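> Below are the sequence and a predicted model; questions follow.
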Amino acid sequence: MVWPHSFTDLRDAARRRLPRFLFDYVDGGSFDQVALARNAAAVRAVALRQRVLNDVSEADLSTDLFGHRLDMPLMLAPVGMGGMLRRRGEIQAARAAQANGVPFVMSTVALCSIDEVMNATPAPFWFQLYVAKDRGFVMDLLTRAKGAGCPVLFMTVDLPVPGPRWRDQRSGLSGPPGLTGQWRRWTQILSHPHWALDVGLRGKPHTLGNLVPIMKGNVRLNDFLSWSGRNFDPSVTWKDLEFIRSHWDGPLVLKGIMDPEDARRAADIGADGLVVSNHGGRQLDATTGTAEALPAIAAAVGERLTVLADGGVRNGLDILRMLALGAKGVMIGRPWAFALAAGGEEAVSRMLAQMATELRAGLALTGCGRARDAGPHLLAGPPAWPR
């Protein structure tokens, strides 16, 4: 078998294997997908200084985040419904991440439950929280995460309401129920027999494991986006973070910060970190790319808490670009999701090893011996951000 290598290779392989409604769910953004495209373009606009004749024979990719040593400054970001991309996919991704010395951040809306992933993986994973209207359910979810040994909590703050995702409606994942949508999905499933056997038949149950207590039964996956709009809490404010803090005594990271003023408030309330993120271009389609927002946020709060970033990162050199802009660590979503769809745990592991090789090369060619030393001094000049 010829293994894919680049992000484009993995994306193409995932497109061939997945029914369209699942591929579009991972690949797409909100509205006209302007923010989605801007994320990648903003990262590519970052030019680095090429430096020579430095001893980089002992390149060190490792870093420390929230009291944990990582083999490189990278995390697998939470991806909803990851278990629909490959059989019990969250378990496969978590194992690949742990084998490569980086954290897997499990989504609240994973197919596998916290307990299932805990029982199938050798080390604790990190956890991402959506705040539901039912605070009793939120408390129970946090208790289960702590019981599973999850050391770090990521609270997503940029989804008070779901951003309209027209690709999901066109593909049949969401939208009005009826025979037309069901026929569209079944046609796609039957035209992808490998996925149908691996996930459709052998990958059951097709429920969102962590949400079973609050869903009151088997909510169909194509109903999930409308369900989330009814059950995720749009009234959440900064005051609600006190409630989360009172039930979580480990590191707390706010995911979805795009403005320096919000970053300062996150630092003021005692968050341990934040993720500069626009939800992968899946929420506010008129926002800037995350790489554009990162430098001002890092300058505002980088000495007070740990600044992470995601959005548009496609390879190890992009990781270095984000570090040069001020991030201490980088999260990836679509790359691992496409790798999982393309080849399961082994493909995710190969992708992570490839990114490590690319990051090591980038460090060497910029004359930087250690990933933890990367910063603005590596920039060739102000990035030419997309207009």
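Thanks, I have the structure now. These numbers come from a predicted model, not from an experiment.

> switch to C-alpha atoms for all contacts and neighbour counts from now on
Fine.

> list the contacts for Gly289?
Contacts for Gly289 (Cα atoms under 8 Å, 6 or more residues apart in numbering) come out as 35-36, 38-42, 278, 311.

> Could you dump these into TSV with neighbour count and secondary structure added?
Converted to TSV, those look like this (neighbours: other Cα atoms under 10 Å; DSSP: H, G, I helix; E, B strand; the rest coil):
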residue	neighbour count	secondary structure
Ala35	27	helix
Leu36	29	helix
Arg38	25	helix
Asn39	25	helix
Ala40	21	helix
Ala41	19	helix
Ala42	23	helix
Asn278	27	coil
Gly311	28	coil
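
> what two of those residues are the furthest from one another?
Spatially, the most separated pair among these is Ala41 and Asn278, at 14.3 Å (Cα to Cα).

> Can you show me the strands along the stretch 251-387 of the chain?
Using DSSP state E, counting those that start in this stretch, the strands assigned to the stretch 251-387 of the chain run over residues 252-257, 273-276, 306-309, 329-332.

> Serialize those strands to JSON lines and add fields for mean neighbour count.
Below are the strands of the stretch 251-387 of the chain laid out as JSON lines (neighbours: other Cα atoms under 10 Å):
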{"stretch": "strand 252-257", "mean neighbour count": "24"}
{"stretch": "strand 273-276", "mean neighbour count": "28"}
{"stretch": "strand 306-309", "mean neighbour count": "27"}
{"stretch": "strand 329-332", "mean neighbour count": "24"}
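
> do you know which of those strands lies nearest Glu345?
Per Cα to Cα, nearest to Glu345 of the strands of the stretch 251-387 of the chain: strand 329-332, 15.7 Å.

> got another, please set it beside the one above:
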Amino acid sequence: MVDRQFPRPAELLELMQFKKPELDLKKRRLESALTIEDLRRIARRRTPKAAFDYTEGAAEGELSLARARQAFQDVEFHPSILKDVSTVDTSCQIWGGPSALPFGIAPTGFTRLMQTEGETAGAGAAGAAGIPFTLSTLGTTSIEGVKAANPHGRNWFQLYVMRQKEISYGLVERAAAAGFDTLFFTVDTPVAGARLRDKRNGFSIPPQLTLGTILNAIPRPWWWYDFLTTPKLEFASLSATGGTVGDLLNAAMDPSIDYDDLAEIRALWPGKLVIKGVQTLEDAKTLTDHGVDGIVLSNHGGRQLDRAPIPFHLLPTVAREVGHHTEIAVDTGIMNGADIIAAYALGAKFTLIGRAYLYGLMAGGREGVDRTIHILTDQLVRTMKLLQVRTLDELTPAHVTQLTRLHPLRHHAAEPTDA
């Protein structure tokens, strides 16, 4: 038998503790996001289709992006036990300087399209969090503008070598003069990938207003207001506009770049030189022999060659072969702090987030980027504590198993047949 009694009023009052309502709509919206996927859903609601698809989309069938994200999900962790993890240290050293966290913000093009604060929001949030920010050659904020937004933090610059090489070399000199400490030389873009969403949406730079884009923007007046009342949306470092991003890339990029260009850039740049877009072990070895300061294993977020190698799958082999000679970072597919921890355990010394940062930007501007960093930090700290490691350097390949869905088909020589 269960003894029953009428509840006392005081006991009822203890149960009826109502949370104070949050009147700030942006703060309430962002606080409701517990994962990067939550931020993505908010971003999709708040951003016109063409702009959201430019961020979200990848090349052709978008297989490279899907496989990269799946690779991080197909991870099995192996935790230790009975270790004091009341506090953990998430800081690391990368390319000659510190970072409070094992990730930074990747270079993204045309960022003010997603939300008008653009790179200023990203650089400011990165500086506040003590992590690096990377400005793209195709950025919509100038080198000097990013420096002003992040005056005391680490700023990096991503370089495309264009047909008019004097333009590229001028950007290198400006970034050095502004105190940027690391240069990313991107090598996976001799021509533009086929980004079909942009073509289907009729997306161009500068944005062209059509009946479809106007109707899609009507339910999103905040984006429309920002677009019409802020400075013209254009590339900060390039004067050429008109056409899709692919058209602009094909017109500007130089498909003939080679190791001579690498040597030229090395001679121009006084800081750390990192090669972004490495996708084979052989190229990683060659670049290491050329004395680069680092490499980024990347398939450009799946936006260039579809069916490209999965950077996270490539990581253990490259780390084992060249990790003692150069510092390796990885990007593409990171949507959780646990992804970052898995990459670090398998030999990456750093990771870069692109879409995850942009989802936060579209969801809430600078505060949204802060929320992205907070979510990833919370996830990676929790993962470290559950693995029972106190520092990033305690992570080893023994903590991670990569579960694979895709296996290379072994090709055998044809067997001889009887005549």
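Received, thanks. Predicted model, so just to flag it, every value in this text is computed and none were measured.

> before we move on, the earlier item: in structure 2, which of the contacts of Gly289 of structure 1 still touch?
For the contacts of Gly289 of structure 1, the contacts that are reproduced in structure 2, applying both residues aligned by TM-score structural alignment, their matches' Cα atoms under 8 Å, are 35, 38-39, 42, 278.

> Between the residues you listed, which sits nearest Leu48 of structure 1?
Ala42 (13.6 Å).

> got the contact list for the closest one?
289-292, 312, 385-386.

> try 7 Å
289, 291-292, 385-386 (Cα atoms under 7 Å, 6 or more residues apart in numbering).

> Neighbours of the aligned residue in structure 1 for Leu113 of structure 2, how many?
Correspondence of Leu113 of structure 2 to structure 1, assessed by TM-score structural alignment: Met84. Met84 of structure 1 has 26 neighbouring residues, counting by other Cα atoms under 10 Å.

> what range in structure 2 matches the helix ranked longest in structure 1?
Longest among the helix segments of structure 1 by residue count, using DSSP state H, is helix 334-365. On structure 2, the counterpart of helix 334-365 of structure 1 by TM-score structural alignment is residues 355-386.

> That stretch: average distance to aligned residues in structure 1?
Compared with structure 1 after fitting, stretch 355-386 of structure 2 deviates on average by 1.0 Å (mean Cα distance after the TM-score superposition for structure 1).

> and that stretch, which residues are buried?
Neighbour counts over stretch 355-386 of structure 2 (16 or more other Cα atoms under 10 Å) mark 355-377, 379-381, 383-385 as buried.

> So which of the strands of the stretch 251-387 of structure 1 is nearest Arg20 of structure 1?
Among the strands of the stretch 251-387 of structure 1, the nearest to Arg20 of structure 1 by Cα to Cα is strand 329-332 (21.8 Å).

> which of the contacts of Ala42 of structure 1 lies closest to Val330 of structure 1?
Val330 of structure 1 has its nearest neighbour among the contacts of Ala42 of structure 1 in Ala291, at 11.1 Å by Cα to Cα.

> residue boundaries of the strands in the stretch 101-250 of structure 1?
Per DSSP E, counting those that start in this stretch, the stretch 101-250 of structure 1 carries strands over the ranges 105-106, 126-129, 153-156.

> for the second one, packing partners?
If contacts are counted by 3 or more Cα pairs under 7 Å, 6 or more residues apart in numbering; DSSP states H and E, strand 126-129 of structure 1 sits against strand 105-106, strand 153-156.

> what's the matching range in structure 2 for stretch 263-272 of structure 1?
The aligned range for stretch 263-272 of structure 1 in structure 2 is 284-293, by TM-score structural alignment.

> Same list as before, the helices and strands packed on strand 126-129 of structure 1 that is, but in TSV and with mean neighbour count and distance to Thr8 of structure 1 included.
Output for those, formatted as TSV (neighbours: other Cα atoms under 10 Å; distance: least, Cα to Cα, whole Å):
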stretch	mean neighbour count	distance to Thr8 of structure 1
strand 105-106	28	23
strand 153-156	24	28
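
> what about those strands, which gets the closest to Ile257 of structure 1?
So among those, strand 153-156 is nearest, using Cα to Cα, at 9.1 Å.

> Remind me what the closest one packs against, helices and strands.
Using 3+ Cα pairs under 7 Å, 6+ apart: strand 153-156 of structure 1 touches strand 126-129, strand 252-257.

> Could you dump those into TSV with distance to Thr306 of structure 1 added?
Shown next, in TSV, are these (distance: least, Cα to Cα, whole Å):
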stretch	distance to Thr306 of structure 1
strand 126-129	16
strand 252-257	9
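
> To Gln98 of structure 1, which of the ones you listed lies closest?
strand 126-129 (11.2 Å).

> whereabouts in structure 2 does the closest one align?
Alignment note (TM-score structural alignment): strand 126-129 of structure 1 is matched to residues 156-159 of structure 2.

> and if you look at stretch 154-172 of structure 1?
Stretch 154-172 of structure 1 maps onto residues 184-202 of structure 2, going by TM-score structural alignment.

> so Pro48 of structure 2 makes contact with Asn216?
Yes - between Pro48 of structure 2 and Asn216 a contact is recorded at 5.9 Å, counting by Cα atoms under 7 Å.

> Give me the more crowded residue out of these two.
Taking other Cα under 10 Å, Pro48 of structure 2 and Asn216 do not tie; Pro48 has more neighbours (23 against 14).

> That one -> structure 1?
Per TM-score structural alignment, the equivalent position to Pro48 of structure 2 in structure 1 is Pro19.

> Please apply the same query to Thr87 of structure 2.
Match for Thr87 of structure 2 (TM-score structural alignment): Glu58.

> next one: Gly57 of structure 2
In structure 1, Gly57 of structure 2 lands on Gly28 (TM-score structural alignment).

> contacting residues around that match?
If a contact means Cα under 7 Å, 6+ apart, then Gly28 of structure 1 has Arg167 as its contacts.

> Same question for the one 5 residues further on.
The contact partners of Gln33 of structure 1, taken as Cα under 7 Å, 6+ apart, are 281, 285.

> let's see it at 10 Å
Residues near Gln33 of structure 1 by Cα atoms under 10 Å, 6 or more residues apart in numbering: 165-167, 280-286.
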